[in-house]
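Participant: 3D model of this:
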Amino acid sequence: MFGIYLKRELGRRKKAALVIALGLALGIALVITVDSVSAGMTQAQDKVLKSLYGLGTDMTVTKARTAPASGSSGGPNFTFDAKSGSSSTQSSDRVRTQGGQALKSSLVTEVAGQKGVQSAVGALSLNVTKVDGSFTQGKAKSSTGSSGQGGPGGGSSSGGAPQVQGGGADFDVNSYSVVGVDVAHQGLGPLSTMKVTSGTTFTTAQTGSKVAVVGTSYAKEKKYKVGSTFKISGTKFTVIGIATPDSSESDTDVFVPLKVAQTLGDAKNQVTTIYVKATDSQQISTVKKEITANISGTTVTTSADLASTVSGSLSTASSLATSVGKWLSVAVLAAAFLVAALLTSSAVSRRVREFGTLKALGWPSRNVTRQVVGESIVNGLIGGALGIALGVGAAYAVTAISPKLTAQLGSSGGGGTGGGPGGGGPGRQASQHTLEIALSAPVSLTTIALAVGLAVTGGLIAGAMGGWRASRMRPADALRSVS
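Facilitator: Here you go, the predicted structure:
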């Protein structure tokens, strides 16, 4: 009886039901769209952090930055010998640890032993600056000339000081990054965010071998292929693999075994970055506090810390989606619920004769209330279905259009010297990276479940107000409404 009457009444009031459903649908659609875009922002930010910082793990540990020594510029120093002859070719490599900061390798084991840490591995970031070119010696030539009356005796003078003509210097400066990786634990650290697309990666037997894996961009620039050779500070290396980052670009040009990198950088038993994986991703902040408290002189950097250094349109859009977008969704949804409740209450007031007659026929107040609530929930579900369709359509439209957002990632002013391979951590101040990200708006099952819940809630709110008003009607009200 309840179902038949419910179906008949909804059929009689299609326009009113559609207006209520559309109001709820618009609010729910906006919530789905904002939630999906916000999820897309989060994914884009994660992609930025992985590609620009190469974090690829839960956190990194670096040495706290210290002030440079008095009178020291902290930069590389090049000294060339003066040689006789008309031309002299000079070449020099300067290999330095990234930022000049380093940790003892023994700290890797100490960090791995902290509570909440699943594993830890060290890496050494180096910066290689190669200067090569030639000096050309100038030639001294004397200038001659004569003049009229010279001194009081009427004599003359001739000749002049010799002048150097020609000569000069022509030098080329090439700077690139080298990272030493622990070949026995490549699943965590710099190479974990790279995929070897040509050749092979390191084996555990190549701990001290002069072999290298180079990044795709650097390989194209230098025209390196598997089997190519090159020198770093006089040491010859053979390319065994070409690596491509999982997303976008990488700051690292060359990967070599850790022990070999320590020899190149004169950094025996030292690392610049310790990559850490926590046992529970939900306890990263707790693990950070544990490491910071127990290991002094270090800076622990997490993805959340790096996220604060992202600027550009991605950061602006993320802020809008998080603050303005969500508050706007709440406001529109509240307005939709209120309008649905008022429309339902207004519809009840126009059904005085109907509800009064039902009560005169013996319907108790709870049945009348159930009737109104039932109609409102059906309206809410219809609105939810329409809202889900509109919201999913809007999310897929955003994904199809794929608007481009830029992310700029620079120094956060922290004390670290490199959060990722190549020292691309928050302490890196030499350059600012810009990355272009295509925005998507993924719709999750959680978002759909939220939409259904909102639809039912909206129906219940509207039904509760309308049912309360209907339950207060008396059979006499129906008689007074008869003209």
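Participant: rest of the way, CA atoms for contacts and neighbours
Facilitator: Fine.
Participant: Name the residues of stretch 392-408 that are buried.
Facilitator: Buried residues in stretch 392-408, counted by 16 or more other C-alpha atoms under 10 Å: 392, 394-396, 398-399, 405-408.
Participant: now the end-to-end length of that stretch.
Facilitator: Counting by C-alpha to C-alpha, to the nearest Å, you get 30 Å between the two ends of stretch 392-408.
Participant: Surely D35 is in a helix?
Facilitator: Yes. Checked against DSSP: H, G, I helix; E, B strand; the rest coil, D35 lies within a helix.
Participant: structure for this one too, so we can compare:
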Amino acid sequence: MFGIYLKRELSRRKKAALVIAMGLALGIALVITVDSVSAGMTQAQDKVLKSLYGLGTDMTVTKARSAPGTGSSQGPDFKFDAKRSGTSTQSSDRVMTQGGEALKSSLVAKVAAQKGVSAAVGALSLNVTKVDGSFTQGKAESSASSSGSREQGGPGGTGGGSGQPQVQGGGANFDVNSYSVAGVDVTDQALGPLATMKITSGRTFTPAQTNAKAAVIAESYAKEKKYEVGSAVKISGTEYTVIGIATPDSGDSTTDVYLPLKQAQSLGDAKDKVTTIYVKAGDSKRIAVVKKTIQSNISGTTVTTSSDLAATVSGSLSTAAGLAAGVGKWLSLAVLAAAFLVAALLTSAAVSRRVREFGTLKALGWPSRKVTRQVVGESIVNGLIGGALGIALGLAAAYTVTAVSPKLTAQLGSGGMSGGPGGSPGGGGPGQQATKNTLEIALSAPVSMTTVALAVGLAVTGGLIAGAMGGWRASRMRPADALSSVS
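Facilitator: Okay, the predicted model is just below:
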């Protein structure tokens, strides 16, 4: 009886039911859209942080570089030998650790032994500045004195002569090439600088190549210098064979050449040293606890988590994320509340127009609870219809955002960003970088089952709210109200 009457009443009032359902649908669609875009922002930010850290990295351990002493210089120092030949070709490489102060390799094992740490690997970040070119020796020539020019000399004589010798020609023509090198632990490449790189040509290091003269080159640098698999890369007099070309999973590569850690330590005169320790926590929910543990047990180091770096991300990604998290969510809640209120008012108004119907039903013996149940049942069905329409509209909006894939920029600059391997050149520790690295991320809007379940819950809630108000209004009607409405 309840189902039959419910179906008949909804069929009679299709227009009113559709208006109520559409009001709820718009509010639910906006909630789905904002929630899916926010999820896309989170994914985009994760991509940015992975390009900084490395896949699976939860934090890095570095040490700030101490202030240089008086009269010391942190820049590369080039000295060339003078030669007697007229033209002299010179070439020199200067390899320097970049970023924070070097740490002892033994600290990697100490960090890995801390409570809550799942894995830890060390990496060494180097900057190579190569200067090569040639000097051309000038020639000294004496200029002839002016014709007829004479000068009076000392007593009893006159003086004359040629002008002072002058150097003619000569000079120098040098080319400067600066690039970054990362020394990686080849026994655990799932964590650290190479974790975010995909080998597109050749292969990566094998665990046995801990001290091999082999190199993996970033694709952008390989194109610039015309390197390919099998090419030889000469660094500070040592030749390395290119065994692979790598492309970053997102953004641009921030390291040009990857070498086995021992080879990088030898190049940088940093035996048993690393500049960054990459750490993976055993439980992603206890990263803050692990950070405190490392800081308290290993003094003098700086521990930076992905949450710390998230605050340094600026650009359109940060702006859009702020709008989605702030304005977007508050706007969706306001629209949803308005949709609930409108649905409740429309349902109450519809009940007011059914005075004769409900009064007659009560006169026939329907108790108030049965009348209330009828109104609530109709409202819940309207809410479910609105939920279905809202999910469809929300999915369409999310699909449109994903299809368009608007480009967002993320600037990772001097606000405490980790550089070096997995970060930007010139860094190596939090707060060590003065330049900015800009990444471009395509925005998507993934819709999870949790979001769909939330939409269904909102639809039922909206129906219940509207039904509660309409049912309360219907339950207060008396049989006499039906008679008074008869003209």
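Participant: Quantitatively, what TM-score do the chains reach?
Facilitator: TM-score of the superposed chains, computed with TM-score structural alignment, normalised by the length of the first structure, equals 0.95; 482 aligned residues with a C-alpha RMSD of 2.0 Å.
Participant: need the buried residues of stretch 392-408 of the first structure in a markdown table with secondary structure and distance to F80 of the first structure, can you?
Facilitator: As requested, those are exported to a markdown table (DSSP: H, G, I helix; E, B strand; the rest coil; distance: C-alpha to C-alpha, whole Å):
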| residue | secondary structure | distance to F80 of the first structure |
| --- | --- | --- |
| V392 | helix | 66 |
| A394 | helix | 64 |
| A395 | helix | 62 |
| Y396 | helix | 62 |
| V398 | helix | 58 |
| T399 | helix | 57 |
| L405 | strand | 47 |
| T406 | strand | 43 |
| A407 | strand | 41 |
| Q408 | strand | 38 |
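Participant: Could you tell me which residues make contact with F2 of the first structure?
Facilitator: Counting by C-alpha atoms under 8 Å, 6 or more residues apart in numbering, F2 of the first structure makes contact with Q371.
Participant: And for F230 of the first structure?
Facilitator: Counting by C-alpha under 8 Å, 6+ apart, F230 of the first structure makes contact with 236-238.
Participant: where do the strands sit along the stretch 301-450 of the second structure?
Facilitator: Ranges of strands in the stretch 301-450 of the second structure, per DSSP state E, counting those that start in this stretch, are 302-305, 313-314, 407-412, 437-442.
Participant: Which of those sits closest to D249 of the second structure?
Facilitator: For the strands of the stretch 301-450 of the second structure, distance to D249 of the second structure was read as C-alpha to C-alpha. The smallest value, 11.2 Å, belongs to strand 437-442.
Participant: which part of the first structure lines up with that closest one?
Facilitator: Matched against the first structure by TM-score structural alignment, strand 437-442 of the second structure falls on residues 433-438.
Participant: Report the mean deviation for that stretch after fitting onto the second structure.
Facilitator: Once fitted to the second structure, stretch 433-438 of the first structure is off its aligned match by 1.6 Å on average (mean C-alpha distance after the TM-score superposition for the first structure).
Participant: So which bits of that stretch are buried?
Facilitator: Quick answer for stretch 433-438 of the first structure (16+ other C-alpha under 10 Å): 434-437.
Participant: ok, now stretch 478-487 of the second structure?
Facilitator: If you call a residue buried by 16+ other C-alpha under 10 Å, then stretch 478-487 of the second structure has these buried ones: 478-479, 482.
Participant: What's the end-to-end length of that stretch?
Facilitator: Stretch 478-487 of the second structure has an end-to-end distance of 17 Å (criterion: C-alpha to C-alpha).
Participant: What lies in contact with that stretch?
Facilitator: For stretch 478-487 of the second structure, the external contacting residues (C-alpha under 8 Å, 6+ apart) are 355-363.
Participant: against the second structure, where does stretch 203-211 of the first structure fall?
Facilitator: So stretch 203-211 of the first structure sits over residues 206-214 in the second structure, by TM-score structural alignment.
Participant: Could you tell me which residues within that stretch count as buried?
Facilitator: Neighbour-count burial for stretch 206-214 of the second structure, with 16+ other C-alpha under 10 Å as criterion, is recorded at 209-210, 212-214.
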